[in-house]
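S.K.: okay, sequence plus prediction incoming.
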Amino acid sequence: MYIRTTEIQGDPANVDDGLQLIREEIFPAVTAMEGCVGMSMLVDRETGRCLTTTAWSSEDTMQATAAAVRPLRDRAERALGSTSGRYVHQWEVAVVHREHATPDGAWARLTWLSGGTLSMVDDAIDMYRMVVLPQIQELDGFCSASLMIDRETGRVVGTAAFDSREAVEASREVSTGIRERVVRELGATIDNVEEMEIAFAHLHVPEMA
């Protein structure tokens, strides 16, 4: 399974307009493309930052749709009131575990790491399965977790979804401890940690734990 992420810095006042476009036009168009297995959108309403994700059954189908999704991405960028462009990245899905579907009002914590080596990426996958996932599964309000990797750049991003913003906030202390252990043992660098609202959730990536 493969993922394409699009990061857009939009205008906070335009987030709902962007979401409406995603729901009514972009989601139906993208999911009609061969190999697409869903779409999601995470938002930070205070800053206007939006992260849209599309999932694909193979790297080939993801690459084959690159030209077709570009005008859709342009429309989303305009709807969100972006003035600083966008950042598009492609990932391999390494781990997915789902306890239950995300309800309305769900939030997620994303942790972006880099290490620059292929061995770090492989070690990160093992550590996520054996150390991170068993611990975050026990947290109140846990919904699902995933790990995406880029072997070429040595980057990984872990996402943990929770039932509510309150559940994400309550898990911060435990998550910080887990993150510090992971970074120490992997020799990785924390590039960013974000907490975002799961505003649109229609990804159908199968269990890969």
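M.R.: Received the coordinates, thanks.

S.K.: all contacts plus neighbour counts: C-alpha atoms, from now on.
M.R.: Noted.

S.K.: grab the longest strand from this structure for me.
M.R.: Longest strand in the chain, counting residues (DSSP state E): strand 189-203.

S.K.: buried stuff in it?
M.R.: Going by neighbour count (16 or more other CA atoms under 10 Å), the buried part of strand 189-203 is I190, E195, M196, E197, I198, A199, F200, A201, H202, L203.

S.K.: ok, stretch 168-183 next?
M.R.: V168, S171, S175, R179, V182, V183.

S.K.: check those and tell me the two furthest apart.
M.R.: Greatest spatial distance in the buried residues of stretch 168-183: V168 and V183, 20.4 Å, computed using CA to CA.

S.K.: ok, T47 touching P12?
M.R.: Yes. Counting by CA atoms under 8 Å, T47 touches P12, with 5.9 Å between them.

S.K.: name the residues contacting each of those two.
M.R.: Counting by CA atoms under 8 Å, 6 or more residues apart in numbering, no residue touches both T47 and P12.

S.K.: any idea how far A108 is from V30?
M.R.: 23 Å (CA to CA, to the nearest Å).

S.K.: so which of those two has more stuff around it?
M.R.: A108 (26 against 21; other CA atoms under 10 Å).

S.K.: tell me the SS of the more buried one?
M.R.: Using DSSP: H, G, I helix; E, B strand; the rest coil, the structure places A108 in strand.

S.K.: distance of the residue lying closest to it once chain neighbours are set aside from R45?
M.R.: Excluding the flanking residues, the one nearest A108 by CA to CA, 6 or more residues apart in numbering is A161, at 4.2 Å. In this structure, A161 and R45 are 17 Å apart, going by CA to CA.

S.K.: L186 now?
M.R.: From L186 to R45 the distance is 33 Å (CA to CA).

S.K.: and what of H204?
M.R.: Counting by CA to CA - H204 and R45 are separated by 25 Å.

S.K.: ok, back up a step: so A161 and R45 - more neighbours on which side?
M.R.: A161 (28 against 17).

S.K.: now the more buried one: which helix or strand?
M.R.: Using DSSP states H and E, the element containing A161 is strand 155-162.

S.K.: any idea how far apart the tips of stretch 29-38 sit?
M.R.: Using CA to CA, the two ends of stretch 29-38 sit 11 Å apart.

S.K.: which non-adjacent residue is nearest G48?
M.R.: The nearest residue in space to G48 (CA to CA, 6+ apart) is P12, at 4.0 Å.

S.K.: take this one as well and set it beside the first:
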Amino acid sequence: MYVRSIYATGDPATLDGVAEALRTEGRELLSAQPGYRGMGLFVDREVGKLLVGSWWEDEASRQASFESLGKRRDELISPFARTLAIDNWEAPVARRAEDLGPGAGFRLVRMDVEPGDIDLLVQTFRDTSLPKAQQVPGMSGISLLVDRERGRAAVGSLYTDREALAASRGAVAAIRGETTEKARVITRSLEEFEVVLATAVPHA
């Protein structure tokens, strides 16, 4: 699986309108693209942050959708976005949730990792971190994303509600600490969001 993430910051007052446009028209446009496997839409209304993740069967589908939808995507996001970062990822480990919507919570952890240690991170996450994380109450899905060329990784985890997200912080911090030590990674940032939409398209 492959992922494209769009991270935008801007005026909180304009965030809800853009999030609604992405939830409706944006999702419709993505779902019409070959190879589309799902979408996540997350917001921080207080600070003014928007994160969109789209999931694809292969790199070719991800790239084709980027080229096909670029103009309309920019039009949908531009009323809010003052800064915009678009990244491409491989998803070597993904335990994705059933559809979630408002009220659910999302945590994103970004990490730096030497390119030569990415396979070590993937193995450590799959064998050690994932089984422990799935025992955390309220966790509904978790994925590891990697960028092998740039030496970056990210972990996204979904929770059934914001209370479960908050209650998980201590347990997840312990798991994260063990993972970073074993896999030789550095945590670059940790953010939490409200879920607007998180949906996966089941394989036929």
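M.R.: Looks like it arrived, so ask away. Please read these numbers as outputs of a predicted model, since none were measured by experiment.

S.K.: just to revisit the earlier point, contacting residues for the residue nearest to A108 of the first structure?
M.R.: Shown in contact with A161 of the first structure (CA under 8 Å, 6+ apart): T102, A106, W107, A108, R109, F142, C143, S144, A145, V168.

S.K.: between the residues you listed, which is closest to L118 of the first structure?
M.R.: For these, the residue nearest L118 of the first structure by CA to CA is A145; the value is 22.1 Å.

S.K.: the equivalent of the closest one over in the second structure: how many residues sit nearby?
M.R.: With TM-score structural alignment as the criterion, A145 of the first structure lines up with I142 in the second structure. By other CA under 10 Å, 21 other residues sit near I142 of the second structure.

S.K.: name the element L69 of the second structure belongs to?
M.R.: helix 59-77.

S.K.: can you show me the helices along the first structure?
M.R.: Remark: helices assigned in the first structure by DSSP state H are 15-21, 27-31, 59-64, 66-79, 118-127, 133-136, 165-170, 172-186.

S.K.: now distance to T153 of the first structure too, for these, in JSON lines please.
M.R.: Shown next, in JSON lines, are these (distance: least, CA to CA, whole Å):
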{"stretch": "helix 15-21", "distance to T153 of the first structure": "30"}
{"stretch": "helix 27-31", "distance to T153 of the first structure": "27"}
{"stretch": "helix 59-64", "distance to T153 of the first structure": "17"}
{"stretch": "helix 66-79", "distance to T153 of the first structure": "20"}
{"stretch": "helix 118-127", "distance to T153 of the first structure": "8"}
{"stretch": "helix 133-136", "distance to T153 of the first structure": "23"}
{"stretch": "helix 165-170", "distance to T153 of the first structure": "29"}
{"stretch": "helix 172-186", "distance to T153 of the first structure": "16"}
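
S.K.: and of the ones you listed, who's closest to V96 of the first structure?
M.R.: It is, among those and with distance given as CA to CA, helix 133-136, at 9.6 Å.

S.K.: that closest one vs the second structure, mean deviation?
M.R.: Here helix 133-136 of the first structure, set against the second structure after superposition, deviates by a mean of 1.2 Å using mean CA distance after the TM-score superposition for the first structure.

S.K.: what range in the second structure matches that helix?
M.R.: So helix 133-136 of the first structure sits over residues 130-133 in the second structure, by TM-score structural alignment.

S.K.: equivalent analysis for stretch 155-165 of the first structure, please.
M.R.: The aligned range for stretch 155-165 of the first structure is 152-162, by TM-score structural alignment.

S.K.: follow-up on the earlier one: would you reformat the contacts of A161 of the first structure as TSV and include distance to H89 of the first structure?
M.R.: Formatted as TSV, the contacts of A161 of the first structure follow (distance: CA to CA, whole Å):
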residue	distance to H89 of the first structure
T102	24
A106	24
W107	22
A108	19
R109	19
F142	26
C143	25
S144	22
A145	19
V168	25
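
S.K.: now which residue in the first structure aligns to A183 of the second structure?
M.R.: So A183 of the second structure corresponds to L186, using TM-score structural alignment.

S.K.: tell me how far the residue opposite L197 of the second structure in the first structure once aligned lies from D104 of the first structure.
M.R.: Matched by TM-score structural alignment, L197 of the second structure corresponds to F200 in the first structure. Relative to D104 of the first structure, F200 of the first structure is positioned 9 Å away (CA to CA).

S.K.: now do H97 of the first structure
M.R.: 19 Å.

S.K.: out of the two, which sits in the busier spot?
M.R.: With neighbours defined as other CA under 10 Å, H97 of the first structure and D104 compare such that H97 has more, 19 against 13.

S.K.: the more buried one maps to what in the second structure?
M.R.: Match for H97 of the first structure (TM-score structural alignment): R95.

S.K.: list the contacts for that match?
M.R.: Per CA under 8 Å, 6+ apart, neighbours of R95 of the second structure: G141, I142, S143.

S.K.: just the residues you listed now: which is nearest T124 of the second structure?
M.R.: Looking across the contacts of R95 of the second structure and measuring by CA to CA, the closest to T124 of the second structure is S143, at 13.2 Å.

S.K.: who's in contact with the closest one?
M.R.: A91, V93, A94, R95, R96, V155, G156, S157.

S.K.: top of the residues you listed by neighbour count?
M.R.: S157 (24 neighbours).
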